[in-house]
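**Student:** after the sequence you'll find the predicted model.
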Amino acid sequence: MTSVNTALSDTDRRAIEDLILEHAWLLDHCRWHDVAELYLENGTLTVGTQTLVGRDQFHRWADTRAANSARRTHHQCTNIRLRRDDDDGASGTVMLVLHVSDGGDSPYVDFIGEYHDRYARDQHGIWRFNTRVLHPLAATRAP
């Protein structure tokens, strides 16, 4: 049960849920450069041993990702759990099942994990990712 002092307003909850889903949609529709705009200017994303810090690094990652255009993904995000933080920010967890198709192969589940997120408003009051860390729960091998 959500404690009163950790509950987000319906408006904030919806905005953060939209942010989470937009992140997945952009990745799945090959719009990797646009992902950077979902983060604060100095926001971070950690996946495995790689941490991207700031939008410049996100854009460099996007260039690398675009070079592997045969790899198509479907990010299935579920079990979104959000909490308001004391500093007017918010935090949350999101379960991820990553489906992949590599160059015409049958799709397969490549990864199961959980995002641990911190969200903050930018200077315009729009919710952005401050930090996003993907923790693996299970990884599978391509067929």
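**Tutor:** Received the coordinates, thanks. Residues are numbered from 1 along each chain as shown.

**Student:** please make it C-alpha for all contacts and neighbour counts, starting now.
**Tutor:** Noted.

**Student:** roughly how far does Ser101 sit from His29?
**Tutor:** Ser101 sits at a distance of 13 Å from His29 (criterion: C-alpha to C-alpha, to the nearest Å).

**Student:** pick out whichever of the two has more residues nearby.
**Tutor:** Legend: neighbour count by other C-alpha atoms under 10 Å for Ser101 and His29, higher for Ser101 (17 against 11).

**Student:** another structure for you, compare them:
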Amino acid sequence: MPEVTNDIRVEIEQLVAEHHWLLDHGQADRLHTLYAEDAVSVGPLGTMVGREAIKSWGERRVKINAGVVRHFSGGTRLGFENGVLCGTTYYMTFRGSQPDPLHPASVGEFREQYVRIDGRWLIQRREIVPVFGGNNAAAHAKRVAAGGGE
């Protein structure tokens, strides 16, 4: 079974951090570059299949006022399962649109699978699993899908 080296860990943690940074800084239209062509994303936003679907979502996201949001993550656990690199990362999301923006809007896990393509790790599958605040996450996803933000 392959080993998770320090280099792999650093690359995956940077991939997750870049995902959050792009989303939090109005550049969701670039998120698709972090995903494999046939990637799948599942969560409160619904299911998106393929890089093009993720790109379309990101392009819509930057055109609306989604408000101030910040993602904090850590505790990433990585391991190979049946030859596939898998990870679980804990997250907290804060939104300026919450009644008290100092309390997390959502707390949960990103459950991911990664694939190495052309020497670069990409997200093959991302499942967003809210543990606390799932209703907040679903309501925000619905506002974003309808073209509104705050």
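**Tutor:** Received it, and whenever you're ready, just let me know what you need. This one's a predicted model, so the numbers in the text were calculated from it and none came from an experiment.

**Student:** just give the TM-score of the two.
**Tutor:** Overlay of the two chains. TM-score (TM-score structural alignment, normalised by the length of structure 1): 0.84; 135 aligned residues with a C-alpha RMSD of 2.2 Å.

**Student:** buried residues, the longest helix seen in structure 2. List them.
**Tutor:** Taking DSSP state H as the criterion, structure 2 has its longest helix at helix 6-24. The neighbour-count check on helix 6-24 of structure 2 (16 or more other C-alpha atoms under 10 Å) flags Arg9, Ile12, Glu13, Leu15, Val16, Ala17, His19, His20, Trp21, Leu23, Asp24 as buried.

**Student:** residue in structure 1 matching the last one?
**Tutor:** It stands for Asp24 of structure 2. Aligning on TM-score structural alignment places Asp24 of structure 2 opposite Asp28 in structure 1.

**Student:** count the neighbours of the nearest residue to Ala70 of structure 1 once chain neighbours are set aside for me.
**Tutor:** Using C-alpha to C-alpha, 6 or more residues apart in numbering and skipping the chain neighbours, the partner closest in space to Ala70 of structure 1 is Gly103 (4.6 Å). Gly103 of structure 1 sits with 12 neighbouring residues when counted by other C-alpha under 10 Å.

**Student:** and which of the buried residues of helix 6-24 of structure 2 is nearest to Arg60 of structure 2?
**Tutor:** Leu23 (12.1 Å; C-alpha to C-alpha).

**Student:** so what's that closest one up against?
**Tutor:** Residues in contact with Leu23 of structure 2 (C-alpha atoms under 8 Å, 6 or more residues apart in numbering) are Leu31.

**Student:** on that earlier part again, reformat the buried residues of helix 6-24 of structure 2 as CSV; add distance to Asn82 of structure 2.
**Tutor:** Shown next, in CSV, are the buried residues of helix 6-24 of structure 2 (distance: C-alpha to C-alpha, whole Å):
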residue, distance to Asn82 of structure 2
Arg9, 18
Ile12, 18
Glu13, 21
Leu15, 22
Val16, 22
Ala17, 26
His19, 25
His20, 28
Trp21, 31
Leu23, 31
Asp24, 33
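
**Student:** and which of the residues you listed is nearest to Phe110 of structure 2?
**Tutor:** Phe110 of structure 2 has its nearest neighbour among the buried residues of helix 6-24 of structure 2 in Val16, at 9.3 Å by C-alpha to C-alpha.

**Student:** do you know how far that closest one is from Lys63 of structure 2?
**Tutor:** 23 Å.

**Student:** His140 of structure 2 too?
**Tutor:** If you go by C-alpha to C-alpha, the gap between His140 of structure 2 and Lys63 of structure 2 works out to 15 Å.

**Student:** and the residue nearest the centre of structure 2?
**Tutor:** His19 (6.1 Å; C-alpha atoms, centre = their mean).

**Student:** ok, that one - contacts?
**Tutor:** Contacts of His19 of structure 2 by C-alpha under 8 Å, 6+ apart are Leu31, Leu34.
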